[in-house]
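In: this one's structure only:
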């Protein structure tokens, strides 16, 4: 419905979403002299940037390769990532005098606060005359006749533009205002959505295992978490609800409901061989004693392993356990099969898996192949990065390549 009381604004580019990819696209298009308007329903730009990386914003990684991304089309992300590099963004950060530090595995964080990155993006937008309209609800989007752009009705104004960019993000962290709006726009113009689910998210356990993990809450150790699709040698964290920490968050991107995951708590040691060796050298010892004396594991965790893996043999000396049995116990200790009841869901997920199917999107410009002058960038697309700054790098790169052409 056209409300005659609303002012009409004409602009070159409208970007819906004032997050990482939207702001980056806006400043890039602004640098080309394009007249840009960013619309967002939130009361503040870049809310997820501010909370990311524990408030320090893990803004990119020294090691960016397409293998760090999941998508139904694993090649889709290559073009944008090769045209706007992590080094380009690091250069921008340096130019703005933002102090940063490297943490594990090439991850780069702000030394002070994520607000440094947000202010940098907002300053760049301001310098390039980008207008940002917050607390703005979008009621309707229609394509104008002869593909001459779009007409957008909001609760504050009506806008006509030549190019429309959807940078609305995914469904993760709804308390930050995440919605499925971008997917609705995609479907309106004929795009299909790869089914979405929570990614980079802790696993939950509701059974006896969950009870055991509760008693271990707060314990963190280096392990290998794996399944038949991926493997991560990183820290794990036991929580009141199950398992978290980088190893589990990474693995969650490769997990589907109902599937098992495997945990190797003894990454440096073949436990089958280890137990057999100890049977010869310390025949009178118990399995738990051997583990306790040789590995730096909390006593509670050793007890949990005993309860779930070698309960029948808890008080039997090594000498009285068959070699084959010890080998099987050892193999299980190196690949403890666990079946999560689920994940903590979008509430705590750092990213949304799935999204707008990339098969009808240009990988070079992010333009829709079904609707001229319509673009999709960032997390709304079916491109999901690993933990460690990869999703931000995708936001910058996809925002950049669209910003160069809108």
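Out: Perfect, thanks for sending it. Since the model is a prediction, treat every value here as computed from it, not as a measurement.

In: make it CA atoms for all contacts and neighbour counts henceforth
Out: Fine.

In: Residue 328: how many residues sit nearby?
Out: By other Cα atoms under 10 Å, 15 other residues sit near residue 328.

In: Just the residues contacting the one helix or strand it maps to, thanks.
Out: Here residue 328 is covered by helix 323-334, with elements defined by DSSP states H and E. Helix 323-334 is contacted by residues 263-267, 270-276, 309-310 when judged by Cα atoms under 8 Å, 6 or more residues apart in numbering.

In: Which positions in the helix or strand following that helix come out as buried?
Out: Downstream of helix 323-334, the first helix or strand assigned by DSSP H and E is strand 336-338. Going by neighbour count (16 or more other Cα atoms under 10 Å), the buried part of strand 336-338 is 336, 337.

In: Quick one: residues in contact with strand 336-338.
Out: Outside strand 336-338, the residues within contact range by Cα under 8 Å, 6+ apart are 260, 261, 262, 263, 264.

In: check contacts around the last one.
Out: Contact partners of residue 264, counting by Cα under 8 Å, 6+ apart, are 223, 224, 225, 333, 334, 335, 336.

In: What of the fourth one?
Out: The neighbourhood of residue 263, defined by Cα under 8 Å, 6+ apart, consists of 223, 224, 225, 226, 334, 335, 336, 337, 338.

In: JSON lines please, covering these and showing distance to residue 191.
Out: As requested, those are exported to JSON lines (distance: Cα to Cα, whole Å):
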{"residue": "223", "distance to residue 191": "41"}
{"residue": "224", "distance to residue 191": "38"}
{"residue": "225", "distance to residue 191": "35"}
{"residue": "226", "distance to residue 191": "34"}
{"residue": "334", "distance to residue 191": "44"}
{"residue": "335", "distance to residue 191": "41"}
{"residue": "336", "distance to residue 191": "41"}
{"residue": "337", "distance to residue 191": "39"}
{"residue": "338", "distance to residue 191": "37"}
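
In: for comparison:
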């Protein structure tokens, strides 16, 4: 990677050496453009390295617009249709990277996320892309030509791709720079907030479940019209796990979250049957078979009365069903950007072309990846948006 001083002109300068930035640079470089990537930290692809527990859930076999949050739900269709999961898989396979599939079509590296970073850097190297680390953009002045001021000097370019991410994972260097730049350019920005993030509880709501920290259960977590059935994890601060992370992207302060701890089951029918066949069995014993003993004990301490099943009347049955399948919590908030996997919100997609990702008012400036108001659900969708948006910009920049 080059650390040469600035004062040079490029066809394209990419701000940020993350997933979308490296993809954009490699594609543009392969077209013969002179490309420079500026990365403020000491290492390219730092967020990639942290993803998927270090294994990088790099895409999903089932990708469609329904897996994304965006004020304009149709915006993602163009880029996603032109660079699909199969296109990225072909790249992975060409580099000999072993991978495997997990539940819900999620694809992970067998070895390490480093394989994906090495692949992207190799693609950039083959395309003649110059990458400078420890090279933050201090100022950006829209052109043409566009001017980017760095500590080492100024560079100019015909096109600029902003791939600086959102506000999540601040330890990787994200600061919301791209959103600040968008505002500087007069572009509308949908208010950013943490997404795919644990929810926190306070007061009595937290005290009731404090002893359950570390227990995971399959559950359906619902926020408004959006419901997700995966594991729920009790934490010392509230609730986490895939089902909660998914729901968190749709949650707004002041809204309730409804939780079904017996997803896909007719709990009332189960209780009625057990009342007849095992009238002496205690309710807590039955709940423990599905919820673990600690959770069952907690529920019988705070929400329902433990008693022999044969002594339960219909009102008691309905109370159990409500407590277990319509458990409602009112989160106090989230664990914030430090624990969030993504940023919800960003540059309003009405301000950019869905084909080229370039600003309508500044045709040579492209916003890609997480800088845009496009947020994927958990499961490789955010990476696929990074690949697709980076490829769309890199394919058409300067055309």
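Out: Nice, thanks for sending it over. Note that the structure is a prediction, hence the values are computed from the model and not measured.

In: Pull the contacting residues for the closest residue in space to residue 31 of the first structure that isn't next to it in sequence.
Out: Spatial nearest neighbour of residue 31 of the first structure, chain neighbours left out: residue 128 (5.6 Å); criterion: Cα to Cα, 6 or more residues apart in numbering. Contacts were defined as Cα under 8 Å, 6+ apart; by that measure residue 128 of the first structure touches 27, 30, 31, 33.

In: Just give me the match in the second structure for residue 128 of the first structure.
Out: Counting by TM-score structural alignment, residue 128 of the first structure corresponds to residue 127 in the second structure.

In: number of nearby residues for the aligned partner of residue 175 of the first structure in the second structure?
Out: Aligned by TM-score structural alignment, residue 175 of the first structure pairs with residue 171 of the second structure. Counted by other Cα under 10 Å, the residues lying close to residue 171 of the second structure total 10.

In: Show the contacting residues for the closest residue to residue 171 of the second structure other than its chain neighbours.
Out: Excluding the flanking residues, the one nearest residue 171 of the second structure by Cα to Cα, 6+ apart is residue 338, at 7.7 Å. Applying Cα under 8 Å, 6+ apart to residue 338 of the second structure gives the contacts 168, 169, 170, 171.

In: Confirm that the first one sits in a helix.
Out: No: with DSSP: H, G, I helix; E, B strand; the rest coil as the criterion, residue 168 of the second structure is located in coil rather than a helix.

In: before we move on, back to that, now, of the contacts of helix 323-334 of the first structure, which are buried?
Out: 263, 264, 265, 266, 267, 271, 272, 275, 276, 309, 310.

In: out of these, which are inside strands?
Out: 263, 264 (DSSP state E).

In: Can you report how many residues neighbour the corresponding residue of the second structure for residue 239 of the first structure?
Out: Under the alignment (TM-score structural alignment), residue 239 of the first structure pairs with residue 235 in the second structure. As a burial measure, residue 235 of the second structure scores 22 neighbours (other Cα under 10 Å).

In: Could you find the closest non-adjacent residue to residue 235 of the second structure?
Out: Distances taken as Cα to Cα, 6+ apart put residue 213 closest to residue 235 of the second structure, at 4.3 Å, once the chain neighbours are dropped.

In: Over to residue 108 of the first structure?
Out: residue 102 (4.6 Å).

In: returning to what we had before: any idea how far residue 17 of the second structure is from the residue nearest to residue 171 of the second structure?
Out: For residue 338 of the second structure, the distance to residue 17 of the second structure (Cα to Cα, to the nearest Å) stands at 20 Å.

In: for residue 157 of the second structure, same thing?
Out: 17 Å.

In: When those two are compared, which one has more neighbours?
Out: Neighbour count, other Cα under 10 Å: between residue 157 of the second structure and residue 17, residue 17 has more, with 30 against 23.

In: OK, contacts around the residue nearest the centre of the second structure?
Out: Nearest residue to the geometric centre of the second structure (Cα atoms, centre = their mean): residue 342, 4.1 Å. Neighbouring residues of residue 342 of the second structure by Cα under 8 Å, 6+ apart: 166, 167, 168, 169, 194, 195, 196, 370, 375.

In: what residue of the first structure takes the place of the last one?
Out: Which is residue 375 of the second structure. Under TM-score structural alignment, residue 375 of the second structure pairs with residue 384 in the first structure.

In: Pull the number of nearby residues for its match.
Out: If we define neighbours as other Cα under 10 Å, then residue 384 of the first structure has 25 of them.

In: With residue 258 of the first structure instead?
Out: Residue 258 of the first structure: 10 surrounding residues under other Cα under 10 Å.

In: What segments of the stretch 1-150 of the second structure are helices?
Out: Secondary structure of the stretch 1-150 of the second structure (DSSP state H, counting those that start in this stretch): helices at 19-30, 46-50, 77-82, 85-94, 114-126.
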